[in-house]
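Novice: Build me a structure from this.
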Amino acid sequence: MMIPDKTKLYPRLGDTQTIYLKNAVQDERIQIGDFTIYNDFIHDPRDFQKNNVFYHYPINQDKLKIGKFCSIACGVKFLMNSANHTLDSLSTYPFPIFYEEWDHGMSPKKAWDNKGNIVIGNDVWIGYEAIILAGVTIGDGAIIGTRAVVTKDVPPYTIVGGIPAKAIRLRFPKKDIEQLLELKWWDWSIEKISENLLAIQQGDLSSLTK
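Specialist: The predicted structure is shown next:
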């Protein structure tokens, strides 16, 4: 049995548009699981952090966390906390970051509303040019439609789309979703996944639960 090499950058021979994203991002504030892929047919996919993760300023200490076996399409954007000018102020102008100009003594952190990390579960498919906002958690097995703008959490195995993104339907019956979340096949060893790959691909849940 051939064992996939998760340390590769390019998993497909001759395809330089698709990468194992974990092996292209070095910033510790961006955590990516094994075998998650990113495809970019416009830019070099190795420039994911520069082209796809915006307003990720160190001062907020926020993180982008992406699970295993996710599929991220070209042009997906993650907008981190520094995109959120504070709503607690009487002005949306970011006075706190211009402390040298105004000599006000305020912490630059007061310029933004910190909504928390972006957390993407395992086996999530994010469609072309979708936008994920700060503080959003997307559950395991979810699908984000093309050009959707995700402003709220997405439950596991839910398909969402639109602006703002809304639930379209569940991928499977609730009982099957409960079984899948209990199985967590993405945490199995590579060998066990390989042995059960046909059942996974064919949607044969009963074989996985024996």
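Novice: Please make it C-alpha for all contacts and neighbour counts, starting now.
Specialist: Fine.
Novice: What lies in contact with stretch 134-150?
Specialist: 78-81, 115-133, 151-165, 171, 181 (C-alpha atoms under 8 Å, 6 or more residues apart in numbering).
Novice: again, but for stretch 56-68
Specialist: 29-36, 79-82, 109, 114, 116-124, 186.
Novice: roughly how far out does it sit from the chain middle?
Specialist: Put simply, stretch 56-68 sits 11 Å off its chain's centre (C-alpha atoms, centre = their mean, to the nearest Å).
Novice: buried stuff in it?
Specialist: 56, 60, 62-68 (16 or more other C-alpha atoms under 10 Å).
Novice: farthest-separated two in those residues?
Specialist: Greatest spacing in the buried residues of stretch 56-68, by C-alpha to C-alpha: Asn60 and Lys68 (25.2 Å).
Novice: Okay, and which of the contacts of stretch 134-150 map to helices?
Specialist: Leu181 (DSSP state H).
Novice: and of the buried residues of stretch 56-68, the nearest to Pro96?
Specialist: Of all the buried residues of stretch 56-68, Asn60 has the smallest distance to Pro96: 13.4 Å, by C-alpha to C-alpha.
Novice: now the other sequence, so there's something to compare against:
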Amino acid sequence: MRVSAHRPGPVIAGVARILDLLWSSGRRARRAIRGMACAGRFAARGDNFTFDPDGVYTYETIEVGRNVDLGHRPVIMAARSRIRIGDNVMFGPEVTIRGGNHRIDRVGTPMIAVEKSPSDGALDRGVTIGDDVWVGTRAVILHGVTIGRGAVIGAGAVVTRSVPPYGVAAGNPARVIRLRWPVETIIEHEQQLYPPEQRLTTAELAALSDLPRPEARPMPASAVRG
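Specialist: Predicted coordinates for the structure are as follows:
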């Protein structure tokens, strides 16, 4: 809906402000009530979990960790598979996560009419998002994808393949453009956040060594002390 921007008189403007306050208060109350009613429908959820009740969710197939913010109006759906979101994860506005897929190979049958069979498991893969992940505005994450711990997904990215831990992925289709930090810094970060048994293994760290390292940035002059 588009609204004319002509300047109203003072009386009309005052009435409009009062009506807007009443409408906003009612909307906030409705959202709060709906949020309380829907929060318990998630398959699992941790403490300090924030979600927008105006988003679209298949609640019973979504598991969410602690200290998670799902952002403004996401679409998170999986009819049969599971969507698992770890701890300390944040989403930008309007992120889409889609578990499952449709068959497009049946000759003589409209795609909407194709019934899935138990043997179609490859079409119903879920999505896993590790701990400490940031997913940017309007990113799309498709079925079968695993986002590794500490990764960053750029705004508008379409993620069709898994992203390694601490990878920074962007584009359509998304590709890993670099690591967040050099491997040495990742090791330090892991040591500060996770107990030994939960840290990346030597093999996992070695695999990260093949990815582009972040560019070294010159130290600003203000930070140099004589």
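Novice: Give me the buried subset of the contacts of stretch 56-68 of structure 1.
Specialist: Among the contacts of stretch 56-68 of structure 1, the ones that count as buried by 16+ other C-alpha under 10 Å are 30-36, 79-82, 114, 116-124, 186.
Novice: ok, then the element right after the helix or strand hosting Arg30 of structure 2?
Specialist: Assigned by DSSP states H and E, Arg30 of structure 2 falls within helix 10-39. Later in the chain than helix 10-39 of structure 2, the nearest helix or strand by DSSP H and E is strand 49-50.
Novice: residue range for that following strand in structure 1?
Specialist: Using TM-score structural alignment, strand 49-50 of structure 2 lines up with residues 20-21 of structure 1.
Novice: Who are the contact partners of Val154 of structure 1?
Specialist: 136-139, 142, 160, 167.
Novice: Which of those residues remain contacts when I look at structure 2?
Specialist: With the contact criterion set to both residues aligned by TM-score structural alignment, their matches' C-alpha atoms under 8 Å, these that also touch in structure 2 are 136-139, 142, 160, 167.
Novice: Relative to structure 1, which residues correspond to stretch 144-154 of structure 2?
Specialist: Against structure 1, stretch 144-154 of structure 2 falls on residues 135-145 (TM-score structural alignment).
Novice: Show me which residues of stretch 15-31 of structure 2 are buried.
Specialist: Buried-residue list, stretch 15-31 of structure 2, by 16+ other C-alpha under 10 Å: empty.
Novice: Where in structure 1 does that stretch fall?
Specialist: Going by TM-score structural alignment: stretch 15-31 of structure 2 matches no residues.
Novice: Could you dump the contacts of Val154 of structure 1 into TSV with secondary structure, distance to Lys50 of structure 1 and neighbour count added?
Specialist: Listed next are the contacts of Val154 of structure 1 as TSV, based on DSSP: H, G, I helix; E, B strand; the rest coil; distance: C-alpha to C-alpha, whole Å; neighbours: other C-alpha atoms under 10 Å:
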residue	secondary structure	distance to Lys50 of structure 1	neighbour count
Val136	coil	20	20
Thr137	strand	22	23
Ile138	strand	22	25
Gly139	coil	25	21
Ala142	coil	25	24
Val160	strand	26	24
Ala167	strand	30	14
